[in-house]
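Undergrad: What shape does this take:
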Amino acid sequence: MANATLTAPVASDPETAPRRSAGRWRVGTPLALLAPSLIMLAVFIGWPLIQMIVMSFQEYGRPQIFGAPAEFVGFDNYIAVLTDAEFWTVLGRSVGLCIACVSATMLLGMLIALMMTKLGGVMRTVVSVGLLLAWAMPALTATIVWGWIFDTQYGLVNWVLTQLTGTDWTGHSWLSEPLSFFTVAAIIITWGAIPFVAFTAYAGLTQVPDEVLEAASIDGAGAFQRFRFITLPYIRSVLMVLLILQIIWDLRVFAQIYALQTIGGVRADTNTIGVYIYSVSMATGDLGAGGAISVILVIIMLLISAYYIRSMLKEDRS
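TA: Predicted coordinates for the structure are as follows:
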């Protein structure tokens, strides 16, 4: 009979057990805290996005809304959209408006943030309250108010121009021509976006060390040189985030353009990409083409954000 070799169980190290439990706690706790946000994102963003992508590959119109089966058409919707001259016209118009609005918003927001660093406590509070009121006003409400300001018969702008120039501006329509229409739209969009840029840039400016600025001033650096070589590098990441967000928001602007068109704009000559998607999807009932345009817009936004994401990854690795 062969002798059985008995191996005694190896006792676990009492010091490693707490470490394993602590490691599991470090992994599980962040996931538990993130779970509600991830669930909300999946339900309210992820699932509609998946539905939109699937719809963009289908012939999806009014019959499908009422239960008719949707036919899979492959890339036909994308081909129809990309070969449509109106789509490229609307996209170019949207990009031009976006560039104008983002440039004005970033410049004016940064100037206001710099001004707030020089103001006393009382005046800074007054400016902050004014910015908050502008920021808190819904886009649709702001557009209606600005529509009254530029009203053809009783608008404040026409009255002021009449008083300043001596020429009767009563009856002049600011929304009937595309150029003046988008000028008014750019003013409204910029006015509503400046507070976010100003507050965020001001928060970044408060993190610039005063000692470094004072040392540069003692060395003979002027205000512009201090801003360019010291302040800008410190808040570069903040400005980059603001720039990306403003491009995304202004590229897909909808409420202001749609409201101005309702007030008096010529819809065919003033559509931007957001309104164009709505028109294609709802007015014509072609939800498949609308989904294809939406997916193309999402891809464009991802490409715009790619530079910032790549820069963040490089900073994390360094």
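Undergrad: from here on, contacts and neighbour counts on C-alpha atoms
TA: Will do.
Undergrad: What is the longest helix anywhere in the chain packed up against?
TA: Longest helix of the chain, by residue count under DSSP state H: helix 85-118. On a contact count with 3 or more C-alpha pairs under 8 Å, 6 or more residues apart in numbering; DSSP states H and E, helix 85-118 meets helix 178-205, helix 232-251, helix 273-278.
Undergrad: Could you also give me the structure for this next sequence, so I can compare it with the first?
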Amino acid sequence: MSSTTLPAAPPDAAPVPRATRVITPARLLPWLMLAPSLAVLVVITGYPLVRMLWLSVHEYERAQLLGVPAPFVGLDNYVATLTDERFWAVTARSFVFMLVCVAVTITAGTLVALLLMRLGPVMRLVLSIGMLLAWAMPPLAAMLVWGWIFDTQYGVVNHVLTSLTGDDWMGHSWLISPLSFFAVAALVIVWGAIPFVAFTLYAGFTQIPGEVLEAAQLDGASARQRFASVQVPYVRTIYVVVIVLSMIWDLKVFTQIFVLQGIGGVKARTSTLGVYIYEMGMAQGHYGAASAIAVIFTIIMLAISAYYVRATIREEQL
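TA: Reported below is the predicted structural model:
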């Protein structure tokens, strides 16, 4: 059996040039259509970010608002922030509060999503409308209602507890103690976050093939086993999305904490990162220090978002 040998290329042969990518109007058209949106995004997001970085390396106080030049201090604001015990106390408090809110929100949202799958069309519509109303309500308007519910003198909660227990709860403040303050804040935040989690998980659960669940049921799997072994793996990516988004939203919460502090909370013992940055900047006038805290906070948020981005890219590559 004969074999043929291909002739070797001469040693002085010129390398084959790579095909050059020709820029055609068809390739430029998508970028031209995106250019206005990208320009607006750069202006709205880019300028505040650059301004925040500039302020964080300058000693920018209230006097600079009158035209006094801000002295450059380098990383002094960052060093002062990272060596401040109150910053670490506020950060730890914010993370603990975030973890509790996320855990309760995901658990309650999962239960509501499973409930939506079992309800009939009429009750499902009623529950969906109720959750949409809660989700669509502006946080400030919602806080006015919740503030009235937990009001010290005329609150519904105190009135109901007085009627049920026979003790006099009228005049009891739910916001003086940090523990009860954050319990009320967590209730308000979870109440507003459950609709998004429930609707998102419900949409994922409805995409699970019915034959898979029926096969698991015929094999003797209980409802809990079907949920843990079939439903959760099918919507694992959705769980990653809602958990990461809930972590970001609950970590940067501001309106609920700020309003509750105005109603009766002790600011020094109940501030979270968002409120703490506002206090340092707007209340005390330390804009440079507040910007340094905001930069550190942004890095934390980017670190949390990085996991979500990696998980999304990994799922798209599979």
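Undergrad: thinking again about what came up before, now do the longest helix of structure 1 against helix 178-205, angle only.
TA: Taking axes from the mean of the first three to the mean of the last three C-alpha atoms, to 10 degrees, one finds helix 85-118 of structure 1 and helix 178-205 inclined to each other by 40 degrees.
Undergrad: next structured bit after helix 85-118 of structure 1?
TA: Going down the chain from helix 85-118 of structure 1, the next helix or strand is helix 121-136, by DSSP states H and E.
Undergrad: That next one aligns to what range in structure 2?
TA: Using TM-score structural alignment, helix 121-136 of structure 1 corresponds to residues 121-136 of structure 2.
Undergrad: average gap between that stretch and structure 1?
TA: For stretch 121-136 of structure 2, the mean deviation from structure 1 after alignment is 0.7 Å (mean C-alpha distance after the TM-score superposition for structure 1).
Undergrad: Take the helices and strands packed on helix 85-118 of structure 1 and write them to TSV, including distance to Ile50 of structure 1 and mean neighbour count.
TA: Formatted as TSV, these follow (distance: least, C-alpha to C-alpha, whole Å; neighbours: other C-alpha atoms under 10 Å):
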stretch	distance to Ile50 of structure 1	mean neighbour count
helix 178-205	30	20
helix 232-251	20	18
helix 273-278	17	22
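Undergrad: So for Val73 of structure 1, which of these sits nearest?
TA: Proximity to Val73 of structure 1 (C-alpha to C-alpha) singles out helix 273-278 among these, at 19.4 Å.
Undergrad: and the closest one, what does it pack onto?
TA: helix 85-118, helix 287-317.
Undergrad: I'd like to know which of the ones you listed is closest to Val43 of structure 1.
TA: helix 287-317 (18.1 Å).
Undergrad: Now the closest one: buried residues?
TA: For helix 287-317 of structure 1, the neighbour count (16 or more other C-alpha atoms under 10 Å) marks 287-295, 297, 301, 305, 308 as buried.
Undergrad: what's the mean distance for it versus structure 2?
TA: Compared with structure 2, helix 287-317 of structure 1 is 1.4 Å away on average (mean C-alpha distance after the TM-score superposition for structure 1).
Undergrad: That helix maps to which residues in structure 2?
TA: Counting by TM-score structural alignment, helix 287-317 of structure 1 corresponds to residues 287-317.
Undergrad: In terms of distance to Val27 of structure 1, which of the buried residues of helix 287-317 of structure 1 ranks first?
TA: Tyr308 (27.5 Å).
Undergrad: OK, contacts around Ser271 of structure 2?
TA: Val90, Ile257 (C-alpha atoms under 8 Å, 6 or more residues apart in numbering).
Undergrad: and if we set it to 10 Å?
TA: By C-alpha atoms under 10 Å, 6 or more residues apart in numbering, Ser271 of structure 2 lies in contact with 89-91, 93-94, 178, 254, 257-258, 261, 265, 277-279.
Undergrad: That one maps to what in structure 1?
TA: Matched across to structure 1, Ser271 of structure 2 falls on Asn271, judged by TM-score structural alignment.
Undergrad: where's its match relative to Ile149 of structure 1, distance?
TA: Distance, Asn271 of structure 1 to Ile149 of structure 1, by C-alpha to C-alpha, to the nearest Å: 22 Å.
Undergrad: that older thread, hmm, who's touching the match of helix 121-136 of structure 1?
TA: 112, 115-119, 142, 191-196, 198-199.
Undergrad: Next, the buried residues of it.
TA: For stretch 121-136 of structure 2, by 16+ other C-alpha under 10 Å, it's Leu127, Ser128, Met131, Ala134, Trp135.
Undergrad: Of the residues you listed, which is the nearest to Ala26 of structure 2?
TA: Checking the buried residues of stretch 121-136 of structure 2 against Ala26 of structure 2 by C-alpha to C-alpha gives Trp135 as the nearest, at 42.1 Å.
Undergrad: how close does that closest one sit to Phe181 of structure 2?
TA: 22 Å.
Undergrad: same check, this time on Tyr234 of structure 2
TA: 38 Å.
Undergrad: Next: Ala136 of structure 2.
TA: The value you get for Ala136 of structure 2 to Phe181 of structure 2, if C-alpha to C-alpha is used, is 24 Å.
Undergrad: what's the answer for Ser291 of structure 2, then?
TA: 27 Å.
Undergrad: With Gln153 of structure 2 instead?
TA: Distance from Gln153 of structure 2 to Phe181 of structure 2, by C-alpha to C-alpha: 17 Å.
Undergrad: And Tyr47 of structure 2, by the same measure?
TA: Applying C-alpha to C-alpha to Tyr47 of structure 2 and Phe181 of structure 2 gives a distance of 36 Å.
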